[in-house]
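> just need the structure, nothing else, for what follows:
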Amino acid sequence: MSLQLNVPFAEKDAAKSKGAMWDPATKIWYLPEDRYERLPEVEQWIPAPNTPIILPTELTVAQADRPCWKCQHPNQVIAVGSYYFYEKDINERDETVWLEQSFFTLFQQVSALSDNLQHFLKDHYPHYRYGYSHTTQTSYWCNHCVSCQSIQGDWFLFDEADSVFNPTSPAAAAHILLKKFQFKYAPLIDAGYSYGDHLRLITEFATQNTTT
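Got it, this is the predicted structure:
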């Protein structure tokens, strides 16, 4: 995967010296994944500075059906997922590092997304959008009912045992569809994530389709 960079013309030589490359077809600067050890050097040009997680260019989206908690209207709910990703952290010397996390997870409590991921969600999943939750008194990217527009809160989708994205059996996990979409440049996200047997069940028993 490659990470798009926003490099002003006056800083192009500096960016090139730090591993950035120029795509003449799209007229975009980018950092190839095989140079991600240089992420701290190009951090000033990352287009979404408040998104400390870099996802693969092959994005995974988990889909499932669940009735609205308020009006009981049938809904499709989604979660952005990944089989591996890079996460910004600070080491013991107070230096910025980007750690490769090599496990499958679904992201929740999503507070920020890069522009390319926002546009993708608007086109493919318009009912997954930024909203304010009166329950948590916070704003985040979340599922909304297609009928009454009520937020389908992350707690009820991810955290309750046997909720739609927290299956406790192979049969429950089999109701989830994992779809893959190809991006030209890596999307970025600021979100929480979890570990656990429910994610293993999803990777083993969820239905999977080919890349779109």
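
> CA atoms for contacts and neighbours, from now on please.
Noted.

> helix, strand, or coil at F165?
coil (DSSP: H, G, I helix; E, B strand; the rest coil).

> that one against W155, yeah?
No - using Cα atoms under 8 Å, F165 is not in contact with W155, being 10.0 Å away.

> show me which of the two is the more surrounded one.
A direct count of neighbours by other Cα atoms under 10 Å for F165 and W155 places F165 higher, at 27 against 12.

> give the contact list for the more buried one.
L157, F158, A173, I176, H198 (Cα atoms under 8 Å, 6 or more residues apart in numbering).

> just the buried ones from these?
Buried residues within those, defined by neighbour count using 16 or more other Cα atoms under 10 Å: L157, F158, A173, I176, H198.

> and the first one, that's in a helix?
Yes - counting by three-state DSSP, one finds L157 located in a helix.

> how far away is it from K16?
From L157 across to K16, the span is 44 Å (Cα to Cα, to the nearest Å).

> tell me how far stretch 190-202 lies from the chain's centre.
In terms of Cα atoms, centre = their mean, to the nearest Å, the gap separating the centre of stretch 190-202 from the centre of its chain is 13 Å.

> to compare against the first, here's the next sequence to fold:
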Amino acid sequence: MPVIALLAPHIENGYDEVYTISGIEKMPVNIRSFIQSKVPTFVFRYSKTVGKKYFANTCPHCNVIYGDFFLHDEPGAPFFPADEEDAKLLYIKEIPINGPVEIEGGAVSGMGEIILEHAIRV
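Below is the predicted model of the structure:
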């Protein structure tokens, strides 16, 4: 199942780190359109588990949400690689944007750098 995460090389009031963004509640239309043109199963859906709507990865067959916790917060999860070898299994596609972007979601430091350094660029 294809899943996506956003990486942010800088966030306002953040440290000099690369962040992964999860629990995205709002993002610009041009970014959403770009993402959904590549992975149409990344949609704005209500999650009973977290009690709110957010942009979530969903199954292309049954439309069930694959929650951000299982993608971002568990060691060994796709966006929480255990090591460089795990990070090399990921793909990165840069979104063509200029200037700052406002996205409402949770920013997590720690894994973005290893993903950015070792993932395959497409």
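
> any idea what the TM-score is?
The TM-score (TM-score structural alignment, normalised by the length of structure 2) is 0.87; 122 aligned residues with a Cα RMSD of 1.9 Å.

> now tabulate the buried ones among the contacts of F165 of structure 1 in a markdown table and tack on distance to S82 of structure 1.
As requested, these are arranged in a markdown table below (distance: Cα to Cα, whole Å):
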| residue | distance to S82 of structure 1 |
| --- | --- |
| L157 | 17 |
| F158 | 15 |
| A173 | 16 |
| I176 | 15 |
| H198 | 15 |
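
> out of the contacts of F165 of structure 1, which is nearest to S150 of structure 1?
Set against S150 of structure 1, the nearest of the contacts of F165 of structure 1 by Cα to Cα is L157 (13.7 Å).

> quick one: contacts for the residue mapped onto the closest one from structure 2?
By TM-score structural alignment, L157 of structure 1 lines up with L71 in structure 2. Residues counted as contacts of L71 of structure 2 (Cα under 8 Å, 6+ apart) are A77, P78, F79, F80.

> check E100 of structure 1 too.
Y84, F85, Y86, E87.

> now with 7 Å, please.
F85, Y86, E87 (Cα atoms under 7 Å, 6 or more residues apart in numbering).

> and E74 of structure 2, by the same measure?
Counting by Cα under 7 Å, 6+ apart, E74 of structure 2 has contacts F80.

> how far away is K122 of structure 1 from L113 of structure 1?
12 Å.

> more neighbours: which of the two?
L113 (20 against 13).

> aligned counterpart of the more buried one in structure 2, please.
Using TM-score structural alignment, L113 of structure 1 lines up with M27 in structure 2.

> count the neighbours of the closest residue in space to that match that isn't next to it in sequence for me.
Once flanking residues are discounted, M27 of structure 2 sits nearest to I103: 4.6 Å by Cα to Cα, 6 or more residues apart in numbering. Close neighbours of I103 of structure 2, defined as other Cα under 10 Å, add up to 15.

> looking at structure 2, which helix is longest?
The residue-count maximum for a helix in structure 2 (DSSP state H) belongs to helix 29-38.

> can you give me the strands for structure 2?
Using DSSP state E, the strands of structure 2 run over 6-8, 19-26, 42-47, 52-58, 65-66, 91-92, 104-109, 120-121.

> and the last one, which stretch of structure 1?
Pointing back at strand 120-121 of structure 2 there. Under the criterion TM-score structural alignment, strand 120-121 of structure 2 matches residues 207-208.

> now do the third one
Residues 128-133 of structure 1 are the counterpart of strand 42-47 of structure 2, counting by TM-score structural alignment.

> now the first one
Per TM-score structural alignment, the counterpart of strand 6-8 of structure 2 in structure 1 is residues 80-82.

> hmm, who's touching that stretch?
L55, L59, T60, V61, A62, F104, T105, L106, F107.

> pick the one among those closest to I28 of structure 1.
Taking those together and measuring to I28 of structure 1 by Cα to Cα, the closest member is L55, at 18.6 Å.

> so what corresponds to the closest one in structure 2?
Taking TM-score structural alignment, L55 of structure 1 has no aligned residue in structure 2.
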